[in-house]
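Asker: Below is the structure, and that's it, no one-letter string:
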């Protein structure tokens, strides 16, 4: 009886293993669907278009949304809607929110390392080092949120019975052209300073390597960053950037990912409503310590005069 039972068990085990093997062979690969990130949601491109993203060897990786002008306008609307709440939050709170993003990036380190390796033709070890540097940079900017005001603001000496105080305020909605070559470290280096200082962002991902940027949208959606604070578009950089540079409700533009010809075209378009323009640098070393330049680039200075002594408690701002 026991022998017969044993034979049956062996036979059943073999059949189960054989069935599992056939099932595994018959399974279809489940490819990831990449979408835009606008207003805290994941829409497909309004036009329904996509384009093929390949690795450094030309192997197909995914289809990315090909954003239209309508997608760009929707992103600006979402960024403007989110600006009041984000800029009105305390600097300390913004720092906490940004740090939470770094925590979540750390938890998805392997995914981002794989995407960076494919995008930039790096080994997994080199890509992992890029991801580590990006997470560290995000933490670095999170720590600056409640300190930048001490660097660029302060009391000014004036002649007369007045206090004269300067304090920084965010510029508003900032369009960011992400770096073309540094798909993740460069991306973080241009997004984090914009939102750390209370601005909201419309980001155009690297045209050649948009997947890390689109995956960053998934992290932001499940973090504490309010919807609309960061909006991520993919597609042809020149096609999306042109209407954003001319958009009357965009206050500034970072041209980090623009070549010389495109940068000149966008600067001309941006002049129509006096946008702040951060020009691309001849050589951007994204591995170097960033300094405060990208934070101060999108800050305005408010100066307040306040009487001292017995002149009363009211003051005026200019």
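Answerer: Thanks, I have the structure now. Quick caveat: nothing in here was measured; it's all calculated off a predicted structure.
Asker: Please make it C-alpha for all contacts and neighbour counts, starting now.
Answerer: Fine.
Asker: Which SSE is immediately downstream of the lengthiest helix in the chain?
Answerer: With secondary structure taken from DSSP state H, the chain has its longest helix at helix 2-26. The helix or strand immediately downstream of helix 2-26 is strand 50-54, counting by DSSP states H and E.
Asker: Show me what that next one packs onto, helices and strands only.
Answerer: strand 60-65 (3 or more CA pairs under 8 Å, 6 or more residues apart in numbering; DSSP states H and E).
Asker: Not counting the strand it packs on itself, show me its contacts.
Answerer: Contacting residues not belonging to strand 60-65 are listed as 31-36, 44-45, 48-55, 210-211, 234-235 [CA atoms under 8 Å, 6 or more residues apart in numbering].
Asker: Mark which of the residues you listed are buried, thanks.
Answerer: Taking 16 or more other CA atoms under 10 Å as the criterion, what is buried in these is 34-36, 44-45, 50, 53-55, 210-211, 234-235.
Asker: Show me where the stretch 151-300 of the chain has its strands.
Answerer: Taking DSSP state E, counting those that start in this stretch as the criterion, the stretch 151-300 of the chain carries its strands at 154-155, 162-170, 173-177, 200-204, 230-233, 252-254, 276-278, 299-307.
Asker: Contacts only, for residue 162.
Answerer: Going by CA under 8 Å, 6+ apart, the list of residues near residue 162 reads 305-308.
Asker: cool, residue 317 as well?
Answerer: Taking CA under 8 Å, 6+ apart as the test, what residue 317 contacts is 302-305.
Asker: Quick check: residue 249 vs residue 186, distance?
Answerer: 26 Å (CA to CA, to the nearest Å).
Asker: okay, pairing it with this:
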């Protein structure tokens, strides 16, 4: 009896809560840290990116309008589902990043804990970042944080899961929707995360994930007029200035300006920096006695 021929898996994009093929039909080979073949990933195109932005814009009113408590519940549910697939993610991080199993376990555990951490912040942002302003006059003045809108995320190229979670979770915890360009060389943990999101309580379109070449996709994302902000942490260093200029042309909020290609230490405790980055502050004046 002959040996069975292995069936190579070809993954899909994650757009609008669905898993479409790339419109171009292109795929590329994904290897592990030792050069061994793992799977085929879709080579996202400019049209795929446009579809992802459209899906994110469509999902924004519902997600930003949901209660902060509800958003926290959804994020916590994602952490629960990641916990249930922990061994799969450990194996994928080990293969993608070439780290020992114990190191991969620690990274996956931190990624799960990070979802929980940001879930806990959803209903506290208004209290911590908002204010009742003292004014000299017969008025009430309040400042309240509001989500920016659609956020384009150029995911970290080296940290395949923890870095990805550390960029996506704060953006959606604050009520934004996202279009994510995953790591080209290490996309499998991101693709598996999209499968978790697709079967969780997260509404379709809140997170949209495109795999492919960031050098090809990043300029279109930065220049897209319906994207309100971009996170450049995973941007190729050679494109840093070009992307900032493209974002300025459409008056985008830019996070990570001047730091393209320079990834932080994702294992450090998260702070408020990314939660603040994609929030606007609206001040309301109201006459007393009305």
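Answerer: On my side now, so go ahead. Predicted, not measured: the structure shown is a model, and the values here were computed from it.
Asker: rewinding a little: of residue 249 and residue 186 of structure 1, which one has the most company?
Answerer: A direct count of neighbours by other CA atoms under 10 Å for residue 249 of structure 1 and residue 186 places residue 186 higher, at 22 against 18.
Asker: What is the aligned counterpart of that one in structure 2?
Answerer: Alignment note (TM-score structural alignment): residue 186 of structure 1 maps to residue 163 of structure 2.
Asker: Quick one: residues contacting that match.
Answerer: 155-156, 266.
Asker: mind redoing it with 6 Å?
Answerer: 156, 266 (CA atoms under 6 Å, 6 or more residues apart in numbering).
Asker: related to what we said a few turns ago, any chance of the strands of the stretch 151-300 of structure 1 in CSV, plus distance to residue 23 of structure 1?
Answerer: CSV is the format used below for the strands of the stretch 151-300 of structure 1 (distance: least, CA to CA, whole Å):
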stretch, distance to residue 23 of structure 1
strand 154-155, 68
strand 162-170, 56
strand 173-177, 45
strand 200-204, 41
strand 230-233, 38
strand 252-254, 51
strand 276-278, 55
strand 299-307, 58
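Asker: Helices along the stretch 51-200 of structure 2, start to end?
Answerer: 68-84, 86-97, 101-121, 125-129, 162-173, 188-198 (DSSP state H, counting those that start in this stretch).
Asker: closest to residue 255 of structure 2 out of those?
Answerer: Smallest distance to residue 255 of structure 2 across these (CA to CA): 10.6 Å, for helix 162-173.
Asker: That closest one vs structure 1, mean deviation?
Answerer: Helix 162-173 of structure 2, aligned to structure 1 and superposed, deviates on average by 0.3 Å (mean CA distance after the TM-score superposition for structure 1).
Asker: Off-centre distance for that helix?
Answerer: 5 Å (CA atoms, centre = their mean, to the nearest Å).
Asker: Same check on stretch 144-161 of structure 2?
Answerer: Relative to the centre of its chain, stretch 144-161 of structure 2 is centred 4 Å away, using CA atoms, centre = their mean.
Asker: start to end distance for that stretch?
Answerer: End-to-end for stretch 144-161 of structure 2, by CA to CA: 32 Å.
Asker: Check stretch 146-157 of structure 1 too.
Answerer: So stretch 146-157 of structure 1: terminal residues 24 Å apart, CA to CA.
Asker: Now do it: which range of structure 2 does it align onto?
Answerer: Using TM-score structural alignment, stretch 146-157 of structure 1 pairs with 123-134 in structure 2.
Asker: who touches that stretch?
Answerer: Contacts of stretch 123-134 of structure 2 (CA under 6 Å, 6+ apart): 68-69, 141-145.
Asker: Taking those residues together, which two end up most distant?
Answerer: It's 69 and 141 that sit farthest apart of the contacts of stretch 123-134 of structure 2, by CA to CA, at 24.7 Å.
Asker: related to what we said a few turns ago, how about JSON lines for the contacts of residue 317 of structure 1, with distance to residue 274 of structure 1 and neighbour count added?
Answerer: Shown next, in JSON lines, are those (distance: CA to CA, whole Å; neighbours: other CA atoms under 10 Å):
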{"residue": "302", "distance to residue 274 of structure 1": "18", "neighbour count": "13"}
{"residue": "303", "distance to residue 274 of structure 1": "21", "neighbour count": "18"}
{"residue": "304", "distance to residue 274 of structure 1": "24", "neighbour count": "16"}
{"residue": "305", "distance to residue 274 of structure 1": "26", "neighbour count": "18"}
